[in-house]
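> One predicted model, sequence on top.
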Amino acid sequence: MTYQPSENRYGNLNWRQAGTTGLVLPEFAFGLWQKFGEQTPYETQREILLAAFDAGIVHFDNANRYGPPHRAAEKNFGRVLREDLSAWREELVLTTKAGNPIGPSPYHRGGSRKNLLQSLDHSLRDLGTDYVDVFYFHHPDPKVPLDETIGALVTAVQSGKALYVGISNFYDPAEAHRAATLLKDAGVPLALHQSRYSIFDRRLEIDDVLGQSLEDGVGLVTYSPLAQGLLTDKYLTGVPEGARALDSAFLSTDDITDESRARARALNDLALERGQSLAQLALQWVLRRPEVTSALIGASSVAQLQHNLQAPSFAPLTDEELELIDAHGVHGTGLRIR
């Protein structure tokens, strides 16, 4: 059946400006980090991605590393783009990243000009598009001069293969500021900084990356707002069969302790008092910050996606509720972070 998107898709979500650039984005972005490799049936992936577009999400986040195997997520999205969404390419904001390892070769990792630009070419081929809207450097590389990395990002824009550029996981605000300055001096503004942020991961607050981003005019796209599922009702009483913690490189059963469950249950009690789920509370908490342009979410089903997209519809969090969240949302809970 030929796909036709919902005619009401632009009336569902709020939109925010990406820093001081002219790019505006919906408050939710959809990420293909997990569940979009070869382990998930293609038809399931397609159903979720098209439901996201119907709901107003035009911002789809990818990377050469996403799978498994690496590059699989971009190939799968490329098929959806080719078969279903090609007529609406101009409405989409497609992003990709390079820099994290995808193979044993030194040219399949890091911030060198060679790796970044050839990876961008591979991503364009896999996605089946002439350009991406945002090209990110995935992670700082201390072995490569930042000037070289930034020069590659500038070339990506000047070549027409990317409209905007971003950085990811720059938790040192001074380093993030230097990247923004180098790009500004080259005439290519830093549009987005993608970093992890949740009730249980507050590095952006502790190190004042939020303030630095505001000062530099950079929009923040925050990933893992649900802390790999810790900020949902999934692990409140145990680890259910088929849960991500059983086979994930980012969350294990050892990370889910009595202490982390107690904190999540207290937050869940607050959410229930407000008439929402813990996941909706966690998303609303992230989106309360004006520095955040988009919260990056994934989904393993259409129902889960639609549930989470209701988060902004609830009453704003009060000062008293935010204090309670602070009391139970201890930085580092259940996560392998400092």
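Nice, thanks for sending it over. Residues are numbered from 1 along each chain as shown.

> Could you use CA atoms for every contact and neighbour count after this?
Fine.

> Please list all residues in contact with Leu230.
Neighbouring residues of Leu230 by CA atoms under 8 Å, 6 or more residues apart in numbering: Ile256, Ala264, Gly334.

> top of these by neighbour count?
Taking other CA atoms under 10 Å to define a neighbour, the member of the contacts of Leu230 with the most is Ala264, carrying 25 neighbours.

> any idea how far that residue is from Leu204?
Distance of Ala264 to Leu204, given as CA to CA, to the nearest Å: 21 Å.

> circling back: so of the contacts of Leu230, which ones are in helices?
Per DSSP state H, helices hold the following members of those: Ala264.

> dropping in the other structure now:
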Amino acid sequence: MDYERQPYRRCGRSGLLLPAVSLGLWHNFGEGKPVDSQRAILHKAFELGITHFDIADRYGPPIGAAESAFGRIFPRSLRDEVVITTKGSNPMWDGPYGKGNSRKHLLATLDRSLTRLGLDYVDIFYLHREDAGTPLEEQVATLDHMVRTGRALYAGVSNFSPEHTAEAARLLRDLGTPLLVHQPPYSLLDRRIEGSLLGVLEQEGVGCVVYSPLAQGLLTDRYLGGIPAGSRAAEGRFLTPDRVTPEVLAFVRSLAELASARGQTVAQLALAWALRDPRITSVLVGASSPEQLEANVGAVDGLEFTDEELAAIDRAAKEAGVEA
């Protein structure tokens, strides 16, 4: 493990440090992906100082496959050197208790996750999304119970509104289990959290680990010449062709020029841009190969932006008509 390769940032007002770039297992760890490739990606992550691995009960396909793959590959000798997370809320099995944020479902799905991961506990358990049908008091009381029973070390939420995030933080604080982290989407093509969520997180002392900082691959050089065969957009996997618009491509071409002047790729610029705000603890990246992961971690070699560069990025977004 190379702890000098990238900086580590404090997660909110907690004592927990996370690497600036973390590995998400949303893609490339389902069945059908070569085990040797999965193992190589994880080993490269260790080499790059990635100590934070983000998973969810539903990641696959099929559901649960990412947790099972990680459980098979992860060397237990490193358990105390890494942060492993998972999430619940998603439809996981048939029947009325197979989804949602009820105490019944969340405790069952976490126990199933621990079995697939081969672990006694996860470091962070997230509520993956809001559940209007379950009182928020029940949801956060379940998070508190998970921490107190040793199933998880910290509590987190994902995809929660600013208002519900603030309320969850207050309820958890009253129970004595602070809300550690929120996980929202954030990228140059999706800046919604700048409106109020980041302010709430700062006020509550909650960390922010963002997903999709590359907008499912749009913020790379892959689509500059159109939609390539085998890409997510071509196959409609989490990225549909209608999102690859002329306006988006014009913006990415402008970013490519700015990135080149900085000695970066488009992806590295996009990741560094997301990390420019000190309220962002870490960015989650996926990887289809060790080489891609290493290239993305290279973003930490150029995290500083001049005011002129930031203004040029904002101007390019406005001119292309993709202001988020």
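Okay, I see it. Since this is a predicted model, take the numbers as computed values, not measurements.

> Work out the TM-score between the chains.
The TM-score (TM-score structural alignment, normalised by the length of the second structure) is 0.96; 323 aligned residues with a CA RMSD of 1.6 Å.

> ok, how many other residues are close to the counterpart of Asp242 of the second structure in the first structure?
Matched across to the first structure, Asp242 of the second structure falls on Asp254, judged by TM-score structural alignment. Each residue near Asp254 of the first structure was counted by other CA under 10 Å, and the total is 9.

> counterpart of Leu230 of the first structure in the second structure?
That one, Leu230 of the first structure, aligns with Leu218 by TM-score structural alignment.

> Could you report the distance from its match to Pro246 of the second structure?
Shown here: Leu218 of the second structure relative to Pro246 of the second structure, a distance of 12 Å by CA to CA.

> residue ranges for the helices of the stretch 151-300 of the first structure, please.
Taking DSSP state H, counting those that start in this stretch as the criterion, the stretch 151-300 of the first structure contains helices spanning 173-185, 203-206, 209-216, 258-273, 278-287.

> Actually, the stretch 1-150 of the second structure.
35-47, 65-73, 103-117, 136-148.

> Of these, which is nearest His128 of the second structure?
Shortest distance between His128 of the second structure and the helices of the stretch 1-150 of the second structure, using CA to CA, is found for helix 103-117: 10.5 Å.

> Neighbours of the nearest residue to Arg103 of the second structure once chain neighbours are set aside, how many?
Sequence neighbours aside, Thr142 is the residue nearest to Arg103 of the second structure in space, at 5.6 Å (criterion: CA to CA, 6 or more residues apart in numbering). Residues lying near Thr142 of the second structure (other CA under 10 Å) number 20.

> can you tell me which residues contact the equivalent of Thr142 of the second structure over in the first structure?
The alignment partner of Thr142 of the second structure in the first structure, by TM-score structural alignment, is Ala152. With contact taken as CA under 8 Å, 6+ apart, Ala152 of the first structure is in contact with Ser112, Arg113, Leu116, Leu117.

> Likewise for Ser102 of the second structure?
The neighbourhood of Ser102 of the second structure, defined by CA under 8 Å, 6+ apart, consists of Thr134, Glu138, Gln139.

> Would you mind confirming that the last one is in contact with Arg103?
To tie it back to what came earlier, the one meant is Gln139 of the second structure. Yes: taking CA atoms under 8 Å as the contact criterion, Gln139 of the second structure and Arg103 are neighbours in contact, 6.7 Å apart.

> higher neighbour count, these two?
Set side by side, Gln139 of the second structure and Arg103 give different neighbour counts by other CA under 10 Å, the larger being at Gln139 (22 against 18).

> Could you find the counterpart of Glu174 of the second structure in the first structure?
For the record, residue 174 of the second structure is Asp, not Glu. With TM-score structural alignment as the criterion, Asp174 of the second structure lines up with Asp185 in the first structure.

> Quick one: residues contacting that match.
With the criterion set at CA under 8 Å, 6+ apart, Asp185 of the first structure makes contact with nothing.

> before we move on, the earlier item: out of the contacts of Ala152 of the first structure, who's nearest Phe250 of the first structure?
Scanning the contacts of Ala152 of the first structure for proximity to Phe250 of the first structure, where the rule is CA to CA, the winner is Leu116, at 24.6 Å.

> Distance-wise, check that closest one relative to Arg109 of the first structure.
Shown here: Leu116 of the first structure relative to Arg109 of the first structure, a distance of 8 Å by CA to CA.

> more neighbours, the two?
A side-by-side neighbour count of Leu116 of the first structure and Arg109, using other CA under 10 Å, places Leu116 first with 26 against 22.

> Just give the number of residues close to Leu272 of the first structure.
Residue crowding around Leu272 of the first structure was assessed by other CA under 10 Å; the count is 12.

> Nearest residue to the counterpart of it in the second structure in space, please, no chain neighbours.
Taking TM-score structural alignment for the superposition, Leu272 of the first structure sits opposite Ser260 in the second structure. The spatially closest residue to Ser260 of the second structure, leaving aside those adjacent along the chain, is Val266, at 8.0 Å (CA to CA, 6+ apart).

> so where in the second structure does stretch 70-77 of the first structure end up aligned?
Stretch 70-77 of the first structure falls opposite residues 63-70 of the second structure when the two are matched by TM-score structural alignment.

> tell me which residues in the matching stretch are buried?
Applying a neighbour-count criterion of 16 or more other CA atoms under 10 Å, one finds Ile63, Gly64, Ala65, Ala66, Glu67, Ser68, Ala69, Phe70 buried in stretch 63-70 of the second structure.

> and Ala180 of the first structure, what is it in contact with?
Residues in contact with Ala180 of the first structure (CA under 8 Å, 6+ apart) are Pro189, Leu190, Asp216.

> so Phe160 of the second structure touches Arg129, yeah?
Yes: the pair Phe160 of the second structure and Arg129 qualifies as a contact (CA under 8 Å) at a distance of 6.2 Å.
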